[in-house]
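Student: Sequence and computational prediction follow.
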Amino acid sequence: MTVSTAIARLNAADPDFARHLDHLLSWESVSDDAVNQRVLDIIKAVRERGDAALVEFTQRFDGVEAKGIEDLILGRERLELALTRITEAQRQALETAAHRVRSYHERQKQDSWQYTEADGTVLGQKVTPLDRAGLYVPGGKASYPSSVLMNAIPAKVAGVSEVVMVVPTPRGEINELVLAAACIAGVDRVFTLGGAQAVAALAYGTESVPQVDKIVGPGNIYVATAKRHVFGQVGIDMIAGPSEILVVCDGQTDPDWIAMDLFSQAEHDEDAQAILVSPDAAFLDRVAASIGKLLPTMERADIIEKSINGRGALIQVRDMQQAMDVANRIAPEHLELSVADPQAWLPHIRHAGAIFMGRHTSEALGDYCAGPNHVLPTSGTARFSSPLGVYDFQKRSSIIFCSEQAASELGRTASVLARGESLTAHARSAEYRILTENKGN
């Protein structure tokens, strides 16, 4: 059975193309007043009542019969048990993915450095891992073991001493794959908490949940809103919007492959965005036909159809150079260069979270096991943001050591600039170190 879809068709040659593209890309993740107030109330309760508030909210929102906070803590032995409860194929897949993610992120580690100037001044940078990181993982029937690997492994590679994971278990549903992934990734402590209350607990600490330095991981609107409110108290990774894929194709890839690549993001949720850009109008027609042919075969056909029809597009461009211009304008989370020579076009790409090179490199490989992180900037933020990585779990401290001679020379410069800003104490602090002609006589 073939169905017709209403996916938008745009042409970059149209005079109002820019306006239509802006409308297509527009997305605001806005918490309404009710959500915002509810999150603030939850954060306040957790700060004031600690564990008791966590137990109360878990009972109310997740339907979990917890008598005390001890019922919401999973020990290391429980994570190890999960490894025995998944299939051998699942365990091998998790271990393969974890190995590849770890190997890739090992290359991101930054080291401290120093250099000495001729007058003895030493300048440098000291790189230090965070003490403790918090990882939020969606729970229940949703299974995101890949997110556990992508968030926990870079933290561990960075040298974070303790990774604390929170994962809700609505109605007591525990996902063994998620716990197994936590075991393999080296997560240190797990609390079966979710929602804004879990974020508040990580940010401020309770009697049982330790306060962390940074919170990472995806969540619903309550989690995202809570992360916004606790930012500053702790660091956060990002406030992620819906998933996105942009495929740039020269018209020579199997249209069924491209349609399924678009589906791979559209199936996340109705607000996900899947866009194809090509200079070949006939190819766009073939992909549209593939979408109609393949959509009825998908388990999440309803979600895909709403995503494709609501926020998807097939865009015709003049040539491949214009395709690059459109790609940079969109600054997508995931960019597939499904072309004959992707390396030739790579220098033209300035803005993208992750770039998938060639016809055989599907975005799905990056989601699970290629190695690079799948936590990526969305909603055009790839213009100024990067994928989650080891560097997100490391701090940099500047190092400055001045010899007596250097302090004297730099002091003269600092004095002039400080007095120009009318900051006399700054100036005099520097001037005290300026050597005089007769010093030591």
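Tutor: Received it, and whenever you're ready, just let me know what you need.
Student: C-alpha from now on. contacts and neighbour counts both.
Tutor: OK.
Student: what comes into contact with the helix or strand that contains Leu40?
Tutor: Taking DSSP states H and E as the definition, Leu40 sits inside helix 33-49. For helix 33-49, contacts defined as CA atoms under 8 Å, 6 or more residues apart in numbering pick out 53-54, 196-197, 200-201, 204-206, 222, 225-226, 229.
Student: Pick the one among these closest to Lys293.
Tutor: Proximity of those to Lys293 was ranked by CA to CA; the top entry is Tyr222 with 37.2 Å.
Student: Please look at the closest one and Ala198 and confirm they touch.
Tutor: No - between Tyr222 and Ala198 there is no contact under CA atoms under 8 Å: 10.4 Å.
Student: So for those two, which residue has more residues nearby?
Tutor: Using other CA atoms under 10 Å, the more surrounded residue of Tyr222 and Ala198 is Ala198, with 29 against 19.
Student: so the more buried one touches Val166, yeah?
Tutor: Yes - using CA under 8 Å, Ala198 is in contact with Val166, at 6.6 Å.
Student: Give the residues shared as contacts by those two.
Tutor: Joint contacts of Ala198 and Val166 (CA under 8 Å, 6+ apart) are Tyr136.
Student: Can you show me the strands along the stretch 151-300 of the chain?
Tutor: Counting by DSSP state E, counting those that start in this stretch, the stretch 151-300 of the chain has strands at residues 162-166, 189-191, 214-216, 235-236, 244-249, 273-278.
Student: Same question for the stretch 1-150 of the chain.
Tutor: Assignment of strands within the stretch 1-150 of the chain using DSSP E, counting those that start in this stretch yields the ranges 8-11, 73-74, 113-116, 122-129, 132-136.
Student: got CSV for those strands, with distance to Ala414 and mean neighbour count too?
Tutor: Formatted as CSV, the strands of the stretch 1-150 of the chain follow (distance: least, CA to CA, whole Å; neighbours: other CA atoms under 10 Å):
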stretch, distance to Ala414, mean neighbour count
strand 8-11, 57, 17
strand 73-74, 54, 16
strand 113-116, 20, 12
strand 122-129, 17, 17
strand 132-136, 38, 27
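Student: okay, pairing it with this:
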Amino acid sequence: MLRTIDLRGTRPTPAGMLALVPRAATDVSAALDAARTIIDEVRRHGAAALLDQSERFDGVRPAAVRVPASELAAALDELSPEVRTAAVQTIERVRAASAAQVPSSQTTVLGDGAVVEQRWQPVARVGLYVPGGKAVYPSSVIMNVVPAQVAGVRSIALASPAQSGFDGRIHPTIAAIAALLGIDEVYAMGGAGAIGAFAYGVEDVGLAPVQRVTGPGNVYVAAAKRLVQGVTGIDAEAGPTDILVIADDSADADFVAADLISQAEHDELAASVLVTDSPAFAARVLERLGARARATKHSERVLTAIEGPQSALVLVDDLEQAADFANAFGPEHLEIQVRDPEATLARIENAGAIFVGEFSPVSLGDYAAGSNHVLPTGGQARYAAGLSAATFLRPQQIVRYDEGALREVAPVIAALSAEEDLPAHGEAVTARFER
């Protein structure tokens, strides 16, 4: 079951705390050479390489890389009413929450005739990746597409791996949700090849290069994203999912156990971490964790994840130390289930998304909360944010000075340009006043 990290009676330094953080044994750099080869194949051979890669990695050769519009429409027609209703409600919630992430334009008046405007300009074209693998992720279609639409992106392409169980088509639920959202540029391609195709384009299927690539994936997708930076923007190098729960003895042990298992269900490398100041509560959680892990559908996968080095039970002296550990861990998902959640929340600096109270489980955020579930993993929340409308926006400054305003700051420009030995900079200003 969960291994124990006992911090009681200690006060590690920030560096010491980082060293104690459990992590999965994954190394994106180890996949770089393989990802580079795959991307180079796509750059040289286009659609033929993507079809070969589908056959090699996904066990099936699609009839074509570009998904026909008729296939998207048919998938939407065949979508069950229950899933369609759930998708529509999720889209509405994510759209409303994403709209709040779009900054408003600002104008700063620095003096008479001296104005700097700040606007947020969407990228024109993006490539959104929806993984296949152990599960189907229609929710990831929503979480990628909706913020891009809210941001004002005009051209959206979507990729998902071909499925051997569907004769080389992408999963029909993925196709249906794409159609529901009005996305008609969809490709049956996966892994590092898909990321390379987005970055460099594939002329023989009409795939134009994109300005930003987003979406989760495996270690090869993460490696490919690292490789294409500089050619296109990316959201993050997403890895295995993680959850960290801060709980005291007021929490419900069964709820906490269920939440830890919900993320372990994703992947054998998923991290499930409980941080508590109550050994008695921890014992109750472990009991329920074992029972639930053995009873759930993906029991083998769950047990592998919670017994792995990336998962742990962390015992602390108090909730202040719990928050310190959480900040060092930088969880993708953080749950706070304590008597005074606001006090603990005030101490949290690093987290992808935070779920407060016993009726705010991570599963809520995965689907229907309205928040986005594409979040920084592997500790990246210490310096990165989750996917949002802002991901697809670039701040631009617009400078408007008239003659009088420029004359006022001319001595400043002259002094600084002279100090930097760039006299032509100053001369570009004084030239305007020499007539």
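Tutor: Looks like it arrived, so ask away. Computed from a predicted model, the values in this text were never measured in an experiment.
Student: Drop the TM-score for these two in here.
Tutor: TM-score for the superposed chains, counting by TM-score structural alignment, normalised by the length of structure 2: 0.92, backed by 427 aligned residues with a CA RMSD of 2.2 Å.
Student: between the strands of the stretch 1-150 of structure 1, which gets nearest to Glu244 of structure 1?
Tutor: Closest to Glu244 of structure 1 of these is strand 8-11 (CA to CA; 15.7 Å).
Student: tell me, that closest one lands on which residues of structure 2?
Tutor: On structure 2, the counterpart of strand 8-11 of structure 1 by TM-score structural alignment is residues 3-6.
Student: re earlier: kindly reformat the strands of the stretch 1-150 of structure 1 as TSV containing distance to Arg318 of structure 1.
Tutor: Converted to TSV, the strands of the stretch 1-150 of structure 1 look like this (distance: least, CA to CA, whole Å):
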stretch	distance to Arg318 of structure 1
strand 8-11	9
strand 73-74	57
strand 113-116	48
strand 122-129	47
strand 132-136	44
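Student: Quick one: closest of those strands to Lys214 of structure 1.
Tutor: That would be strand 132-136 among these, by CA to CA, at 5.1 Å.
Student: hmm, who's touching that closest one?
Tutor: The contact list for strand 132-136 of structure 1 (CA under 8 Å, 6+ apart) reads 148, 151-152, 155, 160-167, 194, 198-199, 202, 211-219, 393.
Student: mean deviation (superposed) between that strand and structure 2, please.
Tutor: Here strand 132-136 of structure 1, set against structure 2 after superposition, deviates by a mean of 0.7 Å using mean CA distance after the TM-score superposition for structure 1.
Student: isn't Cys369 of structure 1 right up against Ser103?
Tutor: No - if you go by CA under 8 Å, Cys369 of structure 1 and Ser103 don't touch, sitting 11.2 Å apart.
Student: Show me which of the two is the more surrounded one.
Tutor: Cys369 (22 against 15).
Student: May I have the residues that are in contact with the more buried one?
Tutor: Contacts for Cys369 of structure 1 (CA under 8 Å, 6+ apart) come out as Thr96, Ala97, Ala98, Arg100, Val101.
Student: After alignment, which residue of structure 2 pairs with the last one?
Tutor: It stands for Val101 of structure 1. By TM-score structural alignment, Val101 of structure 1 lines up with Val94.
Student: these two touch, right, its match and Val374?
Tutor: No - at 12.0 Å, Val94 of structure 2 does not count as touching Val374 under the criterion of CA under 8 Å.
Student: Spit out the residues that contact the two alike.
Tutor: Common neighbours of Val94 of structure 2 and Val374 (criterion: CA under 8 Å, 6+ apart): Met143.
Student: Look up how far Pro341 of structure 2 lies from Val94 of structure 2.
Tutor: The gap separating Val94 of structure 2 from Pro341 of structure 2 is 25 Å, by CA to CA, to the nearest Å.
Student: More neighbours: the two, which one.
Tutor: The residue with more neighbours, out of Val94 of structure 2 and Pro341, is Val94; 24 against 15, by other CA under 10 Å.
Student: Excluding covalently adjacent residues, which one is nearest to the more buried one?
Tutor: Gly370 (4.1 Å; CA to CA, 6 or more residues apart in numbering).
Student: Distance check, that neighbour against Pro147 of structure 2.
Tutor: 11 Å.
Student: Identify the contacts common to those two.
Tutor: Val94, Arg95.
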